[in-house]
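Novice: Everything below, folded, please.
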Amino acid sequence: MGVRKVVSSWKNNVFFGGASIVALLATSSGAYAQTGPADDTRTIIVTATKRASTVQDVPFSINAQTEADIQRSGAVTIEDLSRNVAGLTVQNLGPGQSQVAVRGVSAGQIIRDQPGVKEQVGVYLDESVISLSLFTPDLDLFDLSRVETLRGPQGTLFGSGSVGGTIRYITNQPDLDTVEGLVEGNVNLVDGDDFGGHLKGAINVPLVEGVAAVRVVGYHTEYGGFINALREDGDIDEDVNDGRRTGGRIALTVQPTPDISITPRVVYQEIRSNGFNRQEVYNLYANRFTDPTVPGGREPVVFDERQQFLLLNEDFADDTLILDNVLEWNFGAAALTSVTSYIDRDILVSRDASALTGSVSVDLGFPTAGVMLPSNLVDTTDLQTFTQEIRLASQTTGPFQWLIGGFYSDVERLYSQRLPTPGYDAFTDAVLGAGTSAAVANGFGPDSPYNADLPYDIKQKALFGEASYDLTDRLTATAGLRYYDFKEERRFTSGGLFANGDDQIDETKSDGFSPRLLLSYEASDNVTFNAQASKGFRLGGVNDPLNETLCSADDEATYGGFDRYDDETLWNYEAGVKSQFAGITFNAAAFYTDIKNLQVTADAGSCSSRVVFNADAHTMGVEVELSARPAEGLDLSVAGSLIEAEFDETQLKANGDILEGIREGNRLPSVPNFQVAASAYYTVPVSSTMDAFAGITFQHVGSRFTQPGDQENNPRTFVHGLPFGGAPATAATTLDLKLPDYQLVNISAGVEMANGLEIVAYINNLFDENTLLSFDRERGGRARLGFSTNQPRTFGLTVRKGF
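Specialist: Next up is the predicted model:
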C-alpha cells in the first residue's frame, strides 16, 4: 500500500468512524500507519454495551479514542486524555494519584488517608475492573486499541463505582493469523534541564496459525523532573520529582474451535517517583516570616514557581499485577462469556511530614530541636481483588436482543499509616511526663506519634440484564436492571501521641436496584437521536475517628458528629444526537443529573483528619464533539462541554457558618464549567514514499475548586498561629483558592514513510503555562500550603517503526 493511501485510510478511520474527539494532535507522536482497505477502517467498533457495536450506534453518549488518536495526541496518562474528551475531568493529586469525574459528578478531593471512599468512575482494563479510589491505575497507553469513555451512570452493566461513568482501556488482542509489531523510542527535555524518554515494543506471533497466538508488550519510561527542593542547609536539589514506569503484558489466545476462544493474560507494572509535583507557598520551616537570628529561624523565603521545602526525600511506588482470563463460547443462538480476574497491588506514599509533626510539636510546647525533627509519613496499601463475571448474550439477528449475567467480587484492602520520627519519644516524655509515649502507643512501635491499621473486606454480588427491541425499523427501546448486594467490614486501630488509641470494628451493608431505559431513533441513515434515564449508585461507609488530640475545640465540635455517610445515588436524564454527513461527524448530548446524598469530602482543619458527609446536588450541561475535513490534507476537530454542577441544599455548622461550602448554588469541586479542545492537522505528500505533517492542539480548562469549602471566604486568609522560627503567632497567608483556568498549546511536525517508519518532533506546553491543578494543605494551613502543578515546556523527539 502506498503511503498516501495509508494516511488516507487512517484518516477515514478517525474522522468518519464516529470517534468523538479525533486526532487531537501533537505531542509526543504522530500518526501510526494503519494498514488495510479504506472501506474496512471507516467504522470504530466499541464494546460499551458488552457486545460489539459502532460508536454511532451506541444509544448513549460515548467517546472512543483509537490507537491512532492516542498516538497523535501524545497522551501518556489518563489526565492527558481527559483534556481532550468532553465532560471528562481528572484532578491531579500527584504521581499515581488522581480523581476522575464525568459530567461534573464530583464530591471533592479524596485524600490518601481515606481508603473507605469509593470511586465515582469505574475503570476497566478490557473486561477486568481495576478501579481504586484515589489511586486510579496509571496504565501505560501503549498498544491499546482504544480508550472508551462512557458518560453517565453505567450501573446496569458495570455496577457500583460507575455512578458518574466508566472508562475502559481496550488493549490490542492476539491475532491468530498475522505476525506484526511496533517499536517506539522517545527522548525529551523537560524545563530545559532534565531529560526523559521511553522505549516501548509490542509483537504478535501466531503459534499455530488460526488456532493460537501470543502478544507481548513491554515498556520502560524515564520521567524528567521539574520541581526543585530547598533544603535545611540552604542548598537546592533540582528536579526531585523525576521517576520511571516499567511494565508489560503477555496475552495468549487459544481457539480450539471456531466457536471457543480462551485468552489468559498477565499484566505487570511498576511506577516509581522520587517526589511530588507540589509547589509550595508556605512551609513551617521556610516562609517569609522567619528570622535567622532566632532558634529554628532562617532567612525569609518566598517560593518561586515549581519550588518546595524538604527535610526528607519523598517517594511514591505502585506495583500492580493483574491476572485475568476471558472465555468466550458461541453456541449459535447465544454466546457465553466468562471473565475471571485477580489483582495484587502494593502502593507506597512516603511524604515529608516534618512540617505537620512540627506544627503539633509547637502547639505542645516542644523545644526547637523537637520541632525540627525529620518526620516521615508512610502510607501503604496492600490490595487483593478477585472478580468473576459470567454473562450470556443473544446472537440472533432479530428485533429482540438480550443479555443476562452475574458478578461477584471479593476485595481485601489493608491500609496502614506510620509516622516514624526518630527521637520523638524522648521529647514527648520530657515535655508531657515520663512514660507518656509508651502509655499512648497502643501496641505500636516507638518514635512514631501516629499509627493506624485499617483492613477492609468488601464483598459484592450482583445480577444484571439488558434487553432491546426494535419497535419499528427506526425506533429501538432498551431496558436494563442490576441487582446489587454489598457487605463491607472494616477494623480501625490506632496508636501514638496524635491518635486516640482506637480499636473498633464497623460494618456497612447495602442492596438495591439500578435500572436504565434508553430510546434510539434513526431519523435517517446519517442521523440518530437518543434518550436515556438511568440510575447510579455508590456505597456509603464509616468515617475514621478524628485525631482529637490535634483538634481545636471548634474543629472537634464541627466535625466530630459525622460517624457514617450514606449511599450515594443519582438519576441521569439525557438526550443526544449523532450524525455523519459530507465529511463531518457531529455528536452532541444534553443531560441533567439529580444526585442524592453526594458523598462530600472535607478537610477537618487542625485535626489533620478528613470526613465525608452527605448533601444533595445536581449537574446539567451539554457536550459537543465535531470533526471535519474542509480541504484535502486538512483535518479539524473540536470537543467541549459546558456544565453546571451545584449543591441543592445549605448545611450549617453549630455556630451558623456554612459547613464546608455546602451552600445552595455553590459549585461542586474539581470540575470546570467550561472545557474545550481543538486541533488542526495538515498532511502533504513530499514524495511517492513519504508524507510530511504538522499539527497544533489547543486545550482550555476552566476554573475549579479543589474542595467545596474553598469557595467560602475566598480569597482565604490562613492564620498559621505558630510562633516558631521568628514568625509571630499572627502570621498569615492569603490565597485565592479558585484554581484559575488554563490554556495549553502543543505543536508537532514530522514525516511518515511508506515502510512504516515515522519521525515526530514536538513541543508540549509551548508557552510554559504553570497551571494550578489542585490545592494542597496540611493541618488546615498551619503546617504547609501549596498547589499541585503541571509539567513545564517539554521538547521531544519520537521515532516509531511498525511492521
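Novice: contacts and neighbour counts: CA atoms only from here.
Specialist: Fine.
Novice: Helices of the chain, start to end?
Specialist: Along the chain, counting by DSSP state H, helices occupy 3-16, 67-73, 78-82, 155-158, 354-364, 368-371, 424-432, 436-439, 553-559.
Novice: Counting by contacts, list what the fourth one packs against.
Specialist: Right, the one you point to is helix 155-158. In terms of contacts (3 or more CA pairs under 8 Å, 6 or more residues apart in numbering; DSSP states H and E), helix 155-158 is packed against strand 451-470, strand 475-495, strand 503-522, strand 527-538.
Novice: Select, out of these, the one closest to residue 403.
Specialist: strand 451-470 (5.2 Å; CA to CA).
Novice: Distance from the chain centre to the closest one, please.
Specialist: Averaging C-alpha positions (CA atoms, centre = their mean, to the nearest Å) puts strand 451-470 20 Å from its chain's average.
Novice: Just give the number of residues close to residue 648.
Specialist: When neighbours are defined as other CA atoms under 10 Å, residue 648 has 18 of them.
Novice: most tightly surrounded among the helices and strands packed on helix 155-158?
Specialist: When the helices and strands packed on helix 155-158 are scored by mean count of other CA atoms under 10 Å, the highest mean neighbour count falls to strand 527-538 (a mean of 23).
Novice: how near is the closest residue to residue 54 other than its chain neighbours to residue 51?
Specialist: Leaving aside its sequence neighbours, residue 54 sits nearest to residue 45 (CA to CA, 6 or more residues apart in numbering; 4.5 Å). The spacing between residue 45 and residue 51, counted by CA to CA, to the nearest Å, is 10 Å.
Novice: who's more crowded, those two?
Specialist: Regarding residue 45 and residue 51, a neighbour count based on other CA under 10 Å identifies residue 45 as having more, with 22 against 12.
Novice: so what's that one up against?
Specialist: Residue 45 sits next to 52, 53, 54, 55 when contact means CA atoms under 8 Å, 6 or more residues apart in numbering.
Novice: Double-check residue 719 against residue 733; I have them as touching.
Specialist: Yes: using CA atoms under 8 Å, residue 719 makes contact with residue 733 at a distance of 6.6 Å.
Novice: Another for comparison:
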Amino acid sequence: MAGKKDRLLFCATSLAALFAPAGAMAQEAADPPSQADIVVTAQRRAQNVVDVPLTVNVLSGSELTKRNITSLQDIADNVPGLDVFSQGGGKQLIQIRGINSLRGTSSLVGIYLDETPLTGSQDGFYPVYADAGALDLARVEVLKGPQGTLFGEGAMSGVIRYVTNDPKLDRIGGTVDYSLFATDGGRASAQVKAALNLPLSDTLAVRFAGEYQNNGGWLDNAGTGARNVNSNQIYDGRVKLLWQPDSRLRVVGMVDIRHNDEDSPSYANILPYEKGLYRHAIDPHGRTSGVSELDLYSLRVEYDLGFAELMSNTAHSRRYSNSNLDQIYYATNDPAAPIVLEIANTRYLNKQSITSQELRLTSKGDGPFKWVLGGIYKDDDLLRHFLDGAELLYPPSTTVTILQEPIRTTSKSWAVYGDASYSPFRRLEIGGGLRYSHDDRSFTDGTLPTASGTFSRVTYRAFVKYDVARDANLYFNVGNGFRSGGFNAVVNPAFPPPLTYAPERSMAYEAGFKASLLDGKLGVNIAAFQQYYRGQVYDRVVLTPVFLQYTANGGNTRIRGVEWQLTASPVRALRLSASGTVMGSVFVASTPEAEVDFPPGTSPLALPKYSIQLGANYAFRWAASVPGYLDIDFNHKDELVGGQGVTRIVTGPQSFLGASLGATVEGLDIAIFARNLLNEHSPYYPTLGGIGAVPRPRQIGIRLGKSF
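Specialist: This is a model prediction of the structure:
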C-alpha cells in the first residue's frame, strides 16, 4: 500500500488535473512523425534527422510520457547500442557501442542538458554520472561514435543530449502527469510531474517544471532481515525564463535543481546471485543510505547576425553525492571459494563543480556552403573522499584499517573547433571538421605532492553524403576522439604504482543508409561501423609483494558491428518498429601486463553480442469521443561477459517486456501500464565485486495526465 503522503499527493494531483482548463475536443490520434519530420541539433544546427550523416537515435517528449520513461536507464531500453547500468543515486555506468567509463578520471560519454555539459572529470573508481532525469523534455538525442569535433574530449563513445522545452510567448499552457504503480515483491511507488508555461508580456515568458518520485524498494538485506531496503525519493524543479525583445535576440536563463535521496543502492549479490538479496561484506548493520544532488544554472544568449547566428552559453553546475560503499571480491567465480578481499562499509563522498563558457557562430541559409565555428572554456573541480576509511582483509584472517586523505582532481580546459560542409551539386554533400583541445589537469592525493600534466590533441571528422532519392541517402563518415590521461594515487610509497597513465584515443568508420519512404510510412536507418579503441585504461590488481590496485593503459581493442532501426505504418493507426545491434570486440594489441589479465582471444569490453528492440503502437477509439492507444515494447540483450584473468563473470541474457493501454476522456489521459512483465532480475553488468546493479521487478500501474 502506498503511504499517507502518496495518497495525499494522488488526491491533490488528480484534482489539479480534473479542474485544469480543458483543451479542444480530442481528435483522432495523429500519425507519428516520420524521420523526415524529426528535427535534431546533433550537428549544432537544426536538421531533419534523416539528413544527418551519422547515427542519431531520438525519443520525443510524447514518447517519453507514453512509455512512462523517467530515467536514463529507461531511455537505454529503447535505444540500440546504448546500455546503462544504474545502482541509483547517480551511480550509473553508461556504455555506447561497448565503450564505457568504468575506469579513468574523465567521461567517455558526453551528457548535455540543452547546451550545458554535465560531464567532465569523474571518479576513476566509482562511476557517478550525473542523473539528469526526464523532466519536461522536448526530446532526447543519442549520438553514436566519437563526437570529438563538435563535443570534444570526453565524448569518445558518443553523446546524450537532453533538450528541454523552452518558454513560449504566445499562450498559457502546461501538463500534469501522475502515476502510481506496484512492484512485484516490493513497495508501491508514486510519481508526479507538472509543467506550466506563462507569458508575462509580449517579450517575456517563464516556464515552471517540477517532479516528485517516491519509488518503493524491492531488495532485501539478508544480513539484517530488513525488506524493501532500496526505496528512494527524487525532487526535481526547473525554472526557465525567456526574454525576446525582438526577432533577432533571444535570452534564456535556467535553474534546475535535482536531488535523489536513497535508503540503499539498487544492487544485489552476483556471486552467488540470490534473487535480489543483498549481503553486507563485514558489518550487516552498516549504513546504506545515500544522496545524489545536481544543481545547474545557465544563461543562453542567441543573436541573429543575418548571415549567421551567434550563441553564448554560460553555465555552472554542482554535483554532490554521499553514499555508502560495500564490496566483496572473490578469487574465482566459484561461490564456494574463499573470499580474497573485502572492503567494509564506508561513506564515500563525491563533490564536483563545473563552470563553462561556450561561444558558437552558425551559418544561416540553405546555400551549398554551411559552417560552424566555436570555442569553449571549462573549469572542473572534483573532490572524492572515503570519509570513514576502509577495512581490508588479505589474506582473510588479516584485518588492516586504511584511512584515506581527500583526493582532488582539477581540470582547466579549452578548445576551438570548426565544422563545414559543401554541396557541389544538389545530391552530394561533403564535409568535415577539426577541433583542438587543451587540458591542464592536476591530481592531489592528501598530503602527497600534487601531480600535474597537460593533455592536448587535434580531433577531426570527415563525411560524404549522397541523396539517392528524396529523403533517402547513403553516407560514410570517419572521425576520432580522445580522453585525457590521469594519475594514480600513491597509497604505499614503498611500492608505488605508475604515476600516470596516457590518454585514450579512438578512430571510427561508419557507413549507413537513411530513408523516409512511402510518404513517411517506412523509415530505415542502417549503419555498419568499425572502431579502434587505443590505449584503453583498466584496473590492474597486483597481490604480491603487497596488494596494489591502480589504473593502467591495457592496449587496443577493435569493435565491429551493425546497427539498425526500422519503422513502418502499414495502416494509419498502426506503427511498428524494430531496432538492434550485432557487435563484437577483440584485443588487437596489448601490453605484456594486459595479456596476463586478458588472455589472447578475449576482450576487456563487456558488450552484448546482439540486442533487439521491438515496438508496436496502435491508435483506436473506445467510443466516438474517446480515443485510445495500445503500446507494446520488447527489449532483449545477449549475455555480458566481464572480469579479467581467471575470473570471468557472466550476466544475462536479459529480456524486458512493457505495455501501456490508454484512453483520453474529456481531455484527461488515463493509462494502465506494465514494465518488466517477464520479471527479469539478473544483474545488469558483470563486475569483479560481489555486488551489482539489478533491474526493478515487474511493475503494474496507472497513469493520469492532463494537457492544457
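Novice: Would you pull the TM-score for this pair?
Specialist: Taking TM-score structural alignment, normalised by the length of structure 2 as the basis, the two superposed chains have a TM-score of 0.88; 660 aligned residues with a CA RMSD of 2.7 Å.
Novice: returning to what we had before: now the helices and strands packed on helix 155-158 of structure 1 in TSV, with distance to residue 330 of structure 1?
Specialist: Putting those into TSV (distance: least, CA to CA, whole Å) gives the following:
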stretch	distance to residue 330 of structure 1
strand 451-470	18
strand 475-495	23
strand 503-522	27
strand 527-538	30
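Novice: Residue 759 of structure 1 is nearest to which of these?
Specialist: Nearest to residue 759 of structure 1, of all those, is strand 527-538, at 38.4 Å by CA to CA.
Novice: That closest one relative to strand 475-495, how many degrees between them?
Specialist: On the basis of axes from the mean of the first three to the mean of the last three CA atoms, to 10 degrees, strand 527-538 of structure 1 is oriented at 30 degrees to strand 475-495.
Novice: Residues contacting strand 527-538 of structure 1, please?
Specialist: Identification of contacts with strand 527-538 of structure 1 by CA under 8 Å, 6+ apart yields 56, 59-60, 118-120, 152-155, 159-164, 514-523, 567-580.
Novice: got the angle between it and strand 503-522?
Specialist: Computed by the same axes, to 10 degrees, the angle separating strand 527-538 of structure 1 from strand 503-522 equals 170 degrees.
Novice: whereabouts in structure 2 does strand 527-538 of structure 1 align?
Specialist: The counterpart of strand 527-538 of structure 1 in structure 2, using TM-score structural alignment, spans residues 472-483.
Novice: Spit out the contact partners of the alignment partner in structure 1 of residue 208 of structure 2.
Specialist: Matched by TM-score structural alignment, residue 208 of structure 2 corresponds to residue 216 in structure 1. Contact analysis of residue 216 of structure 1 by CA under 8 Å, 6+ apart lists 202, 203, 204, 248, 249, 250, 251.
Novice: same thing with residue 521 of structure 2?
Specialist: The neighbours of residue 521 of structure 2, taking CA under 8 Å, 6+ apart as the test, are 34, 567, 568, 569, 570.
Novice: at 7 Å instead, please
Specialist: Going by CA atoms under 7 Å, 6 or more residues apart in numbering, residue 521 of structure 2 touches 568, 569, 570.
Novice: again, but for residue 179 of structure 1
Specialist: Residues near residue 179 of structure 1 by CA under 7 Å, 6+ apart: 204, 205, 206.
Novice: With residue 256 of structure 2 instead?
Specialist: Contacts of residue 256 of structure 2 by CA under 7 Å, 6+ apart are 237, 238, 239, 295, 296, 297.
Novice: Please pull up the equivalent of it in structure 1.
Specialist: Mapped onto structure 1 by TM-score structural alignment, residue 256 of structure 2 lines up with residue 267.
Novice: measure its match to residue 388 of structure 1 for me?
Specialist: Distance from residue 267 of structure 1 to residue 388 of structure 1, by CA to CA: 17 Å.
Novice: The helices and strands packed on helix 155-158 of structure 1: which one's closest to residue 106 of structure 1?
Specialist: Nearest to residue 106 of structure 1, of all these, is strand 527-538, at 12.1 Å by CA to CA.
Novice: Let me know how buried residue 397 of structure 2 is, in neighbour terms.
Specialist: For residue 397 of structure 2, using other CA under 10 Å, the count is 7.
Novice: Residue 529 of structure 2 maps to what in structure 1?
Specialist: Checking TM-score structural alignment: residue 529 of structure 2 goes with residue 591.
Novice: before we move on, what about residue 379 of structure 2?
Specialist: When structure 1 is aligned by TM-score structural alignment, residue 379 of structure 2 is paired with residue 410.
Novice: How about that match: what's its closest non-neighbour residue?
Specialist: Among residues not flanking residue 410 of structure 1 along the chain, residue 459 sits closest, at 4.6 Å (CA to CA, 6+ apart).
Novice: Next: residue 491 of structure 1.
Specialist: Closest to residue 491 of structure 1 by CA to CA, 6+ apart is residue 505, at 4.3 Å.
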